[in-house]
Each structure stands twice: as C-alpha cells, then as structure tokens.
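Novice: Got a sequence here, can you model it:
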Amino acid sequence: MNSIAIFCGSALGTDSIFLDTAQKMGKAIAEQGKTLVYGGGRSGLMGVVADSALQAGGQVIGVIPHALVDRELAHPHLTELYVVNNMHERKTKMSELSDAFIALPGGAGTLEEIFEQWTWAQLGIHLKPCAFLNVEGFYDDLLKFIHLTTQKGFTQARFTESIIASDSIEDILQQFKTFQAPQPKWGMANQQDLVK
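Specialist: Down below sits the predicted model:
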C-alpha cells in the first residue's frame, strides 16, 4: 500500500481536536512513507492535513476541479496537482491514485466521497479498504445507521463488517496492512463500464 486518500472538511470545525487530528494524520502518512492523496484544497482540514504531510517530508497529490482552482482554492505547494473537469472526474482520479480511503470529520462532501468508494468496493470496482477516523465519537451515529441497514436487509453483513472504524490513526493504518476485501456483490465488475 503506497498511497492513502483522505476525505475531510473544507472547514476546520468547532473543536480544536479536529485540527489536531488532521495534523497527526498528515504526519503519520508521511512518516510511514506513504503518499497522501486528497482534494487539492488549501482550506479547512484539507489544507491542514496536506500541510502537515508536506512539513513531515511526505509526498502529497491533490485532485481538484477547474472551478475550484479558478476560485483560488487550490493548494500552491503540493508535490503534484491534477486539475480535472468536474467532481465526478475528481473522485474517479482519487480512486485510481489511492490504495485506501479514510474519512476524517467533515460534512456532506466528505460523506459522499467515502460512501462512493465503499459502494465501489461492494460492486467490485476496486478491492480497497474504507475507514472512518472516529474522532471523539464523531461518526458514532452514522456507524449505527450503517449497521441498521444490514439489520433491515439493505446491506450485506460482509460489507458492513469490512468498514474500518477507529479513533486511532495508528490502528487504522495497521488494519490497512491486514485488510481482506469481501467478495464483491456480483463478482468482479468492469470499472470502466460502471464509472463512466
């Protein structure tokens, strides 16, 4: 596993622990010699995690749509920055570049990104792990809801159980090393057919 995608807020949130955790996340990825892949922005937790990885000597790849570059939201000091046409291309490119995905605290965009990757794993588009860094219980209610979808017959148990959730960065990174992907829903699918 050489690269890890981080999904997180473009705001800092109301609690300083979110900023602190983003700093620790970027540093941990860099110190393990992994490449950080993220949305390419300089604001909020996105900017914090990128800055932290860069300061620790890590490689950071950003993927950002033209519209956000034009609004001067692109981070100016990344190892590499891909500028794409839209949000759909952004998520596809981030998936291609990454070996695993972690959601830090964030809002609708963060949730949409991690859920899409988890969905793609269920369909066999990729076999990569998805994780929630559950900072001070931030994702407790969401994780309960995910389990409810299994109880009510909408998500197969093996996919719910494949989600990695922890309040420890080190624990998540360790679980990535031993991750075993569940059997996809209908066997291996053709990625190009499903994401285009």
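
Novice: drop to CA atoms for contacts and neighbour counts, all remaining ones
Specialist: Noted.

Novice: all helices of the protein, in order?
Specialist: With DSSP state H as the criterion, the chain has helices at 16-31, 44-55, 66-70, 87-97, 108-123, 140-151, 157-162, 169-177, 191-195.

Novice: Following up with a second sequence; could you model it the same way so I can compare the two?
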Amino acid sequence: MGGRALTTVTVYCGSLRTVPEPYLELAAEVGAEIARRGWSLAWGGGRRSMMGAVSQAARAGGARTIGVIPRSLVDREWADHDADELLVVDTMRDRKALMEAHGDAFLAMPGGIGTCEELFEVWTARVLALHDKPVVVLDVDDHYRGLVAWLGELVERGFVSRTALDSLVVTDDVRTALDACQAP
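Specialist: I've put the predicted structure just below:
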C-alpha cells in the first residue's frame, strides 16, 4: 500500500489492571504488527495493562519504543523503564503534546476516559488542520459503538461536519487499522 512515509504510530489505550485478557492480547497483536512493519511505537509510557502489552510486544519484535509519562504517574502507571526512550514530563498536557509530536499517525484502541480524551484532542487538531496525520480507532467488540453512534447524531444535529466524521477511520481489524495509519 502506498501512502505517507510512516515511522512512528502513537497508540492510546487502557492502563487499568482490570482490563480483561482479550484486550491485552489485542494490544500485544498491535505491538507485534507495528514491529513487523518496521515502525516505532509512541505510547503513554506505562508497563502494565494494555500499555505494557503493546510496548512489550513491539520491543519483542524489534520496534523502537518511546514512552511519555507524567512525573505524577511514574509509580501509578508503573513506568516502563525498558522503553528505548522514556520521557518523563510535568503534566498530562505535556504528555499529550509530546505524544502527538512523536506520532506520524494516531491509533486509539479500547480504553477509558483518558483514551477518549486523547483521541478527541488529536482528532480535533486534525479537523482544524493543525496536522494532517491519520486518526484511527480500533473498535473491537463494539467498544466504541455508542460513541460512534453519538458522533453520527452530532452530524445529524449540525454540531459536527460529515467531513470531520469521515476523517476518523473506525475499524475492528488490526491490519486494516494500521494500513489506515499509512493513508495519505
């Protein structure tokens, strides 16, 4: 597939210990596929839950990993000191900005409110033409079904343009999601 020259995918995903095993397996699959493609991973810098699974699998496959974590979360999210580069920042705003700066594309896997916040911020920046990088949602098990339906309602009500919604790629397949990260 053609498209942009991709080197680093920024991944947003769950970090809680209560995440069910299938989501950890999904994160590991994403990390392995990023490595197989010869790309690097930028992520939230944690070593547990989905964050840990994606980074460990990416490294195991030979990918470079760049973790970004706020100082206040180093212990709480168990900072991944095995990262090729672990950037400790002062605030969550600094974290998001640095993760965005490192990414050539953005992939949101299943996650909670933090993942949603990161997704909305990077997608809004794309809609406002602050960047032209792909924003992709990996929606396995209909994790984002309600959110996607609500976004459709916002289009119908005139609060979101169809163009904005169409710029967000939503898929339930890992390879399709990563292919979309390479799209122009």
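
Novice: How close are the two chains, by TM-score?
Specialist: The TM-score (TM-score structural alignment, normalised by the length of structure 2) is 0.92; 179 aligned residues with a Cα RMSD of 1.4 Å.

Novice: ok, back up a step: mean neighbour count, the helices of structure 1: which tops it?
Specialist: Of those, the one with the most neighbours on average (mean count of other Cα atoms under 10 Å) is helix 44-55, at a mean of 24.

Novice: which residues in structure 1 does stretch 89-99 of structure 2 align to?
Specialist: Under TM-score structural alignment, stretch 89-99 of structure 2 corresponds to residues 84-94 of structure 1.

Novice: how about residue 121 of structure 1, what's its partner in structure 2?
Specialist: Here residue 121 of structure 1 is matched to residue 126 in structure 2, going by TM-score structural alignment.

Novice: which residue sits closest to its match, ignoring its sequence neighbours?
Specialist: Leaving aside its chain neighbours, residue 126 of structure 2 sits nearest to residue 132 (5.7 Å; criterion: Cα to Cα, 6 or more residues apart in numbering).

Novice: Surely that neighbour touches residue 122?
Specialist: No. Checked against Cα atoms under 8 Å, the pair residue 132 of structure 2 and residue 122 is beyond contact range at 10.3 Å.

Novice: list the contacts for residue 86 of structure 2?
Specialist: Contacts for residue 86 of structure 2 (Cα atoms under 8 Å, 6 or more residues apart in numbering) come out as 45, 66, 67, 68, 69, 80.

Novice: Aligned to the fourth one, what sits in structure 1?
Specialist: Yep, that's residue 68 of structure 2 we're talking about. By TM-score structural alignment, residue 68 of structure 2 lines up with residue 63 in structure 1.

Novice: burial count for its match?
Specialist: 24 (other Cα atoms under 10 Å).

Novice: Let me see the contact set for it.
Specialist: 37, 38, 39, 40, 81, 82, 83, 84, 90, 93, 94.

Novice: where's residue 164 of structure 1 relative to residue 129 of structure 1, distance?
Specialist: 7 Å (Cα to Cα, to the nearest Å).

Novice: now swap in residue 44 of structure 1 and tell me
Specialist: 25 Å.

Novice: just checking, residue 103 of structure 1 touches residue 138?
Specialist: No. The criterion here is Cα under 8 Å, and residue 103 of structure 1 misses it with residue 138 at 10.9 Å.

Novice: For those two, indicate the residue with more neighbours.
Specialist: residue 103 (22 against 16).

Novice: Can you find the partner of the more buried one in structure 2?
Specialist: Residue 103 of structure 1 maps onto residue 108 in structure 2, by TM-score structural alignment.

Novice: hang on, isn't its match packed against residue 120?
Specialist: No. Contact criterion Cα under 8 Å: residue 108 of structure 2 and residue 120 do not qualify, at 9.9 Å.

Novice: Run a quick neighbour tally on residue 77 of structure 2.
Specialist: Residue 77 of structure 2 has 21 nearby residues by other Cα under 10 Å.

Novice: Then the one 10 residues further on?
Specialist: Using other Cα under 10 Å as the criterion, residue 87 of structure 2 is surrounded by 19 other residues.

Novice: Just list the residues touching it, thanks.
Specialist: 45, 66, 67, 68, 69.

Novice: how near is the residue lying farthest from the centre of structure 2 to residue 8 of structure 2?
Specialist: Relative to the centre of structure 2, the most outlying C-alpha is that of residue 157, 28.2 Å out, by Cα atoms, centre = their mean. Distance, residue 157 of structure 2 to residue 8 of structure 2, using Cα to Cα: 36 Å.

Novice: Fine by me, we can end here.
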